[in-house]
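Engineer: Need the 3D shape of this:
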Amino acid sequence: MPSIKTLIRNLGPGLLFASMAIGTSHLVLSTKAGAQYGWVMVIPIILANVLKYPFFEYGIRYTTVTNTSLIEGYRNRGRAYLWLYAFITLVTTFTILAALYVVTAGLLINLFKVDGLSVSTIALGLFIFISAVLIIGRYRFLELSLKFVVTILFIALLVTTVLVLFKG
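Structural biologist: This next block holds a predicted model:
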């Protein structure tokens, strides 16, 4: 029987993958939609997951079978595919990061009752702090904190689900 520490260590890659899929919509919009529309929102959630799953599965299978990355696969298909991938990644990266920093800054302002600092200032501060941690080489710190946050979110999800099931 594996120890709890071994289990947690083995869950690491899965938690990191799951946390990369958690975005603003999962933290804010889906909870608001669930509160407003109730159980009817289960249908689009299941549908979205069913439609997204093949793409995640295909990416993993492709890299396993070919022993190359998806980026190498795009390059092998032709430079146009690689440039299209680079363009889409560049555009979505800045958009997604901006949204996440603004939402996180808003959460920090409301959670800690911060007065006198704008959302933009706090978002910039978060960006500088996280960038500095990565540049200094403390990726391990970010990885551990991410595991901690995802674990808390998972426990909160379980507790909330149980409460909703029994309290409506």
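
Engineer: going forward, measure contacts and count neighbours with C-alpha atoms only.
Structural biologist: Noted.

Engineer: Mind jotting down where the helices sit in this structure?
Structural biologist: 4-21, 24, 30-37, 42-66, 70-77, 79-112, 119-136, 139-167 (DSSP state H).

Engineer: Could you provide those in TSV, with additional columns for mean neighbour count?
Structural biologist: Converted to TSV, these look like this (neighbours: other C-alpha atoms under 10 Å):
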stretch	mean neighbour count
helix 4-21	12
helix 24	17
helix 30-37	13
helix 42-66	11
helix 70-77	14
helix 79-112	14
helix 119-136	14
helix 139-167	13
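
Engineer: Contact partners for Val103?
Structural biologist: Contacts for Val103 (C-alpha atoms under 8 Å, 6 or more residues apart in numbering) come out as Thr24.

Engineer: Would you do the same for the sequence below? I want to compare the two.
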Amino acid sequence: MRTGVYPGTFDPITLGHMDIIRRAAHLVDRLVIGVTTNPSKTPMFTVEERLEMVRRETAELPGDIRIVSFDSLLMDFAEREGASMIVRGLRAVADFEYEYQMAGMNQQLNADIETVFLMADVSLQPIASRLVKEIAIYGGDVSRFVTPAVAVEIRDRVDRIGRRGTGGQTV
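Structural biologist: Below is the predicted model of the structure:
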């Protein structure tokens, strides 16, 4: 059984993430979506909220898709899941430089697990969770970047934490 791991913070899950998930699910027998934390990012949603969000958004997709959280080295997580590949989405050249370096480091940790890069659909390439959150915090419409249910969750969260005026800190 070929198992692939698609790791990310998914804070929030975007249409770009969904595109990569749909396509990756066709490449493997089982796709494990690993929801993690990133110390360099400030999350809008808790890990539990993000897990639920990803579960809901992927529930109707075909294939064997599991959603789990992890807080370890990616390669340790991939080994635990029995993965033969790590799936990474690319939007732009800047993504490639970072991802290329990470793939090289991961290969040093375990050469038996390949990293596979999938280019995001052209119409979805500009979408980044960080930018979606920033647009929402400043009162913008994020409905073109996320599903309707996720857009509602973002609006509710922003309403709870309060929108920032110009010059305020962003998430």
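
Engineer: Just give the TM-score of the two.
Structural biologist: The TM-score (TM-score structural alignment, normalised by the length of the first structure) is 0.27; 77 aligned residues with a C-alpha RMSD of 5.2 Å.

Engineer: Near Val93 of the second structure, how many other residues are there?
Structural biologist: 9 (other C-alpha atoms under 10 Å).

Engineer: I figured Leu100 of the first structure hits Thr93, correct?
Structural biologist: No: under the contact definition of C-alpha atoms under 8 Å, Leu100 of the first structure does not touch Thr93, with a separation of 10.5 Å.

Engineer: Longest helix in the second structure, please.
Structural biologist: Every helix in the second structure considered (DSSP H), the longest is helix 93-109.

Engineer: Name the residues of that one that come out as buried.
Structural biologist: Neighbour-count burial for helix 93-109 of the second structure flags 96, 99, 103, 106 (criterion: 16 or more other C-alpha atoms under 10 Å).

Engineer: just so I have it, where are all the helices in the second structure?
Structural biologist: Taking DSSP H, the helices of the second structure run over residues 15-25, 47-58, 74-80, 93-109, 129-137, 148-161.

Engineer: Out of those helices, which is closest to Met119 of the second structure?
Structural biologist: Met119 of the second structure sits nearest to helix 15-25 of all the helices of the second structure, at 8.0 Å, using C-alpha to C-alpha.

Engineer: Quick one: work out the angle between that closest one and helix 148-161.
Structural biologist: On the basis of axes from the mean of the first three to the mean of the last three C-alpha atoms, to 10 degrees, helix 15-25 of the second structure is oriented at 140 degrees to helix 148-161.

Engineer: just checking, what packs against helix 15-25 of the second structure?
Structural biologist: Counting contacts by 3 or more C-alpha pairs under 8 Å, 6 or more residues apart in numbering; DSSP states H and E, helix 15-25 of the second structure packs against strand 85-90.
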